[in-house]
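Asks: Mind folding the following:
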Amino acid sequence: MQIIKSNFHFSFLILIGCILRPSQHQSISSDWQSSANLSSKGFEFSPIDEQALLLFDIIAKSLISCVKICHSTVPCYIFDFDDQSHRCRIFEGNITTMGSIVASSSSQSRVGSIKLYPEQFTNLGQSCSFCQRSKYLTCINNTCLCPAHTYFNGLICQSQKLLGANCTIDGECRLDLNYICLPRQQCGFASMQTGTIVGGYGNGTGGSTLDALQYPTGLAMGIDNSLYVSDYLNHRVIKLQQGSLMGSIVAGTGVAGSNLNQLNGPTGLYVDTSLNIYIADSKNFRIMFWQRDSSIGVKVAGTGVSGNTLNSFSTVVGLSVDLQGNIYLCDSFNHRIMKFTPNSSDAIIVGGTGVAGNSSYQLNTPCGIYFQDLNSYLYVVDSNNHRIQRYNVDVSTNGTTVAGGNGEGSASNQLNSPYSACVSKITNAIYISDSGNNRIQRWRSGATSGVTIAGNGTLINSYSTSLTGLMDVRLSNNENYLFVSEMYYSRIWRFQLI
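Replies: Next up is the predicted model:
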């Protein structure tokens, strides 16, 4: 990486500055100087939000001219220059978090970024006489403070962050764009903490009409962006089209029963790419396969009675299916995870031993389950151990704790009786229904703690200020939204993600 130094008022120092650091120019105040890292030729800057970051796009005589223009423009910390077209683009922002250096169609294009040093901000908080001619500090109310669109991070005035960036206080976010630091510790609009009711009655009452639900347990997304709901006490599966609160029955009759067209307390749910439905028919102790648009189902696992053999199970809450058609289920009260291969009546135990425990190879009342096809990872909500376990299917029956596992509690590194989980295909973040804490947690991949997405008073809606009790969670196909079934109040929430 080549380094260029510029000084707008002392142009004869520009070429010397290509070699020397600002601290070596003892006769010149650092208030007047900036240094820039330059990329190799053939690259340009690609901002994540050009409208927010591009200050202006002009023609400059030379690279040095472009550097000088950036230096003389207070918000500028990034620029690129094309030696063929003489196009000079001036940006604000942090080059490491607000965009990327990408290949340019011009072989003569370069990207530069202004380097900042703590000594340039030593006068922060002093009277304005100390920063009258500074690029890096501005006078506000007779005090030297960080310029607009920046915040002090303890060392320098850093660029304020854009939509979705991690934050801890409001000042880190672009306040001029109306971003605040949301409770989920991301910059965004305050409205993003507002939940929308997309299923059931918003006031929390249950019912049996097609616009009502009664204890919705399981959620699944169709490839057509429709939402499927296991309507537990109505003994049916409801399909909700995007934008409509009026559902249609796609499995079950609404009356409890054990015939092939009936269900009794459906819980776990999975919808494949052909919109066929797998249903954990919990009180009938069977897994049903409902072909798309069919009026009856087919039993694909279970005996119809509770058991603990390889072909029977107790209450099933969580259900998932991989691309090969293997069915994974949480045999909750037998403390194990069963895998049924296609056309097999006997399962393979892929997690747990059948006896409750808290070792790496044991489970205690597993509830939710999520299969990630990309890595063949199976995520298990180990409810009474207050943790999420990840298994590498067909490799080991030992689980790895990827969230929680620090005892029952409400701290950011703890969970309390989690019920469900789903995993982002984009970031591998885990979204967890932390039901004992009445909240939804997001644990980034490799994180040792989570942040609250909804619940714990962070939900804003005229119907409710919190989430309560058992909840299932599912991401929309484009992962712009998180759906949450609030079982005790017979309704489905939708939250906007970033």
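Asks: For the rest of this, base every contact and every neighbour count on C-alpha atoms.
Replies: Noted.
Asks: How far does the helix or strand encompassing residue 472 sit from its chain's centre?
Replies: When elements are assigned from DSSP states H and E, residue 472 belongs to strand 471-475. Offset of strand 471-475 from its chain centre (Cα atoms, centre = their mean, to the nearest Å): 13 Å.
Asks: residue contacts, the most centrally placed residue in the chain?
Replies: Centroid-nearest residue in the chain, with Cα atoms, centre = their mean: residue 429, separated by 5.7 Å. Applying Cα atoms under 8 Å, 6 or more residues apart in numbering to residue 429 gives the contacts 423, 442-445.
Asks: which ones among those are found in strands?
Replies: 423, 442-443 (DSSP state E).
Asks: Kindly indicate the member of those with the most neighbours.
Replies: Counting neighbours by other Cα atoms under 10 Å, residue 442 leads those with 24 neighbours.
Asks: pretty sure it contacts residue 432?
Replies: Yes - counting by Cα atoms under 8 Å, residue 442 does reach residue 432; the two are 6.3 Å apart.
Asks: Now the second one, please; I'll put the structures next to each other:
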Amino acid sequence: MCSLQLFPNATCNKIDACRTDLNLSCAIDCYGSTTAQPNVTTAVGSCNGLCNQVLSRNLTTLHYQGGIFAHNNGTLYVADGTPTNTVFVFEPNQQIGRPLMTFADWPTYIYVDNTTSNIYVTILNLNFLKIWPSNATIPPSGITASCTLNKLNGPTNFVFDSLGNIYISSYSCHWVTKWAPNATTGTHIAGSTTGTAGSTNQLLNLPYGLVLDESYSALYVSDRNNHRIQKFTLGNSIAITVAGGYGAGSASNQLNRPTTIIMSQIDAALYICDSYNNRIQKWAMGASFGITIAGSANGMAGNTLNLFNTPYDIWIDSDETYLLISDTYNCRVQRYALR
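Replies: Next up is the predicted model:
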């Protein structure tokens, strides 16, 4: 897709908009296209799944992005990967982003408080969680990695409780810790107490996504390298497996390196970003298998509108009418209508 060509000396904000001598033939705009599947559109990024490691001067290109979050007003926040390492903001129905904040390494997960508009970002390789615009960090003591309770080591996903405590997965410590507001140290919640990976019902191996169900004092953890979702009752170190747990695979009762999980507010089912299976699974409470609601049921990667290549994050609106998917290795964010 190319933009309307401007007159010489005109001001432009796109790299291909200031030439009148190119006689370009523009392709059809594929944003909003529903050719491949009626309920799928590309929200932002590459419509054809092509990634570009060159810095995008027109702010329409994504670079192996990670986390995504949509504000109540429709604004989309995207944690873009290398080489930009920037959180971009896309206004509703716009494909041109604006940079909000840039880091020395890849911003991983992002959350925007719809009440305060505070923005929370984990930077996995820098070992901290950043709070914007205050620029506060968790831990407040700096970015040195350690499997001690006053540090983070490879923080990934995080969730909040009603008291403002933040639960954070530490990818490299194989545990989840809880941080009270303004705390200088965390409290161990789940997984190893020594930073050791494992596959027993007390241990985790590269924890990622989190869901906190305060009504039942339950914490759900995406146990990535054990290919399962674990449910811990708060205060109890023993978990039960509620999804997966049969090794890596693409059968309906299996997962392959799951990342983000979201709990339905309608029926308490889990939406699971089944990353290496290139699909999104919906797993009903108590079910022994999941149902593929987006992507390939057999785990196939692809770059057509209805396929993914290693999706990283998902977001769902409060009414569960649509799902956003960070289709990382296709460098785009896809929107799936659920009903």
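Asks: quick one, helices of structure 1?
Replies: With DSSP state H, the ranges of helices along structure 1 come out as 14-17, 50-53, 63-72.
Asks: residues in structure 2 aligned with the last one?
Replies: In this case it means helix 63-72 of structure 1. Alignment note (TM-score structural alignment): helix 63-72 of structure 1 is unmatched in structure 2.
Asks: How far away from the center of its chain is that helix?
Replies: Taking Cα atoms, centre = their mean, the mean C-alpha location of helix 63-72 of structure 1 is offset from the chain mean by 39 Å.
Asks: Against which helices or strands is it packed?
Replies: In this structure, helix 63-72 of structure 1 packs against strand 2-6, strand 78-82, with contacts taken as 3 or more Cα pairs under 8 Å, 6 or more residues apart in numbering; DSSP states H and E.
Asks: One more pass at 10 Å, please.
Replies: Where contact means 3 or more Cα pairs under 10 Å, 6 or more residues apart in numbering; DSSP states H and E, helix 63-72 of structure 1 is packed against strand 2-6, helix 14-17, strand 34-38, strand 54-59, strand 78-82, strand 87-91, strand 109-115.
Asks: Could you say which of these is packed most deeply?
Replies: Among the helices and strands packed on helix 63-72 of structure 1, the stretch with the highest mean neighbour count (mean count of other Cα atoms under 10 Å) is strand 78-82, at a mean of 28.
Asks: Which strands and helices lie in contact with it?
Replies: With contacts taken as 3+ Cα pairs under 10 Å, 6+ apart, strand 78-82 of structure 1 sits against strand 34-38, strand 43-47, strand 54-59, helix 63-72, strand 87-91, strand 109-115.
Asks: change it to 8 Å
Replies: strand 43-47, helix 63-72, strand 87-91, strand 109-115.
Asks: which bit of structure 2 covers the first one?
Replies: Okay, so that is strand 43-47 of structure 1. Under TM-score structural alignment, there's no match for strand 43-47 of structure 1.
Asks: Just want the angle from that strand to strand 54-59.
Replies: 150 degrees (axes from the mean of the first three to the mean of the last three Cα atoms, to 10 degrees).
Asks: Check the offset of strand 43-47 of structure 1 from the chain's centre.
Replies: The chain centroid and the centroid of strand 43-47 of structure 1 are separated by 26 Å, computed with Cα atoms, centre = their mean.
Asks: What distance do you get for the aligned residue in structure 1 for residue 222 of structure 2 to residue 330 of structure 1?
Replies: Under the alignment (TM-score structural alignment), residue 222 of structure 2 pairs with residue 381 in structure 1. According to Cα to Cα, to the nearest Å, residue 381 of structure 1 and residue 330 of structure 1 sit 9 Å apart.
Asks: Same question for residue 103 of structure 1.
Replies: Relative to residue 330 of structure 1, residue 103 of structure 1 is positioned 48 Å away (Cα to Cα).
Asks: Tell me which of those two has more neighbours.
Replies: With neighbours defined as other Cα under 10 Å, residue 103 of structure 1 and residue 330 compare such that residue 330 has more, 31 against 15.
Asks: was I right about the more buried one contacting residue 316?
Replies: Yes - counting by Cα under 8 Å, residue 330 of structure 1 does reach residue 316; the two are 5.5 Å apart.
Asks: what's around residue 293 of structure 2, how many residues?
Replies: Neighbours around residue 293 of structure 2, by other Cα under 10 Å: 16.
Asks: I misspoke; the intended subject was residue 198 of structure 2.
Replies: Neighbours of residue 198 of structure 2 (other Cα under 10 Å): 16.
Asks: was I right about it contacting residue 204?
Replies: Yes - using Cα under 8 Å as the test, residue 198 of structure 2 is close enough to residue 204 to be in contact (5.5 Å).
Asks: how about the match of residue 222 of structure 2, what does it touch?
Replies: 366-369, 387-389, 418-421.
Asks: tell me which of the residues you listed are still there in structure 2?
Replies: Counting by both residues aligned by TM-score structural alignment, their matches' Cα atoms under 8 Å, the contacts of residue 381 of structure 1 that remain in contact in structure 2 are 366-369, 387-389, 418-421.
Asks: okay, those in JSON lines with distance to residue 449 of structure 1 next?
Replies: Supplementary listing: those in JSON lines, determined by distance: Cα to Cα, whole Å:
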{"residue": "366", "distance to residue 449 of structure 1": "21"}
{"residue": "367", "distance to residue 449 of structure 1": "21"}
{"residue": "368", "distance to residue 449 of structure 1": "20"}
{"residue": "369", "distance to residue 449 of structure 1": "20"}
{"residue": "387", "distance to residue 449 of structure 1": "12"}
{"residue": "388", "distance to residue 449 of structure 1": "12"}
{"residue": "389", "distance to residue 449 of structure 1": "15"}
{"residue": "418", "distance to residue 449 of structure 1": "14"}
{"residue": "419", "distance to residue 449 of structure 1": "18"}
{"residue": "420", "distance to residue 449 of structure 1": "17"}
{"residue": "421", "distance to residue 449 of structure 1": "15"}
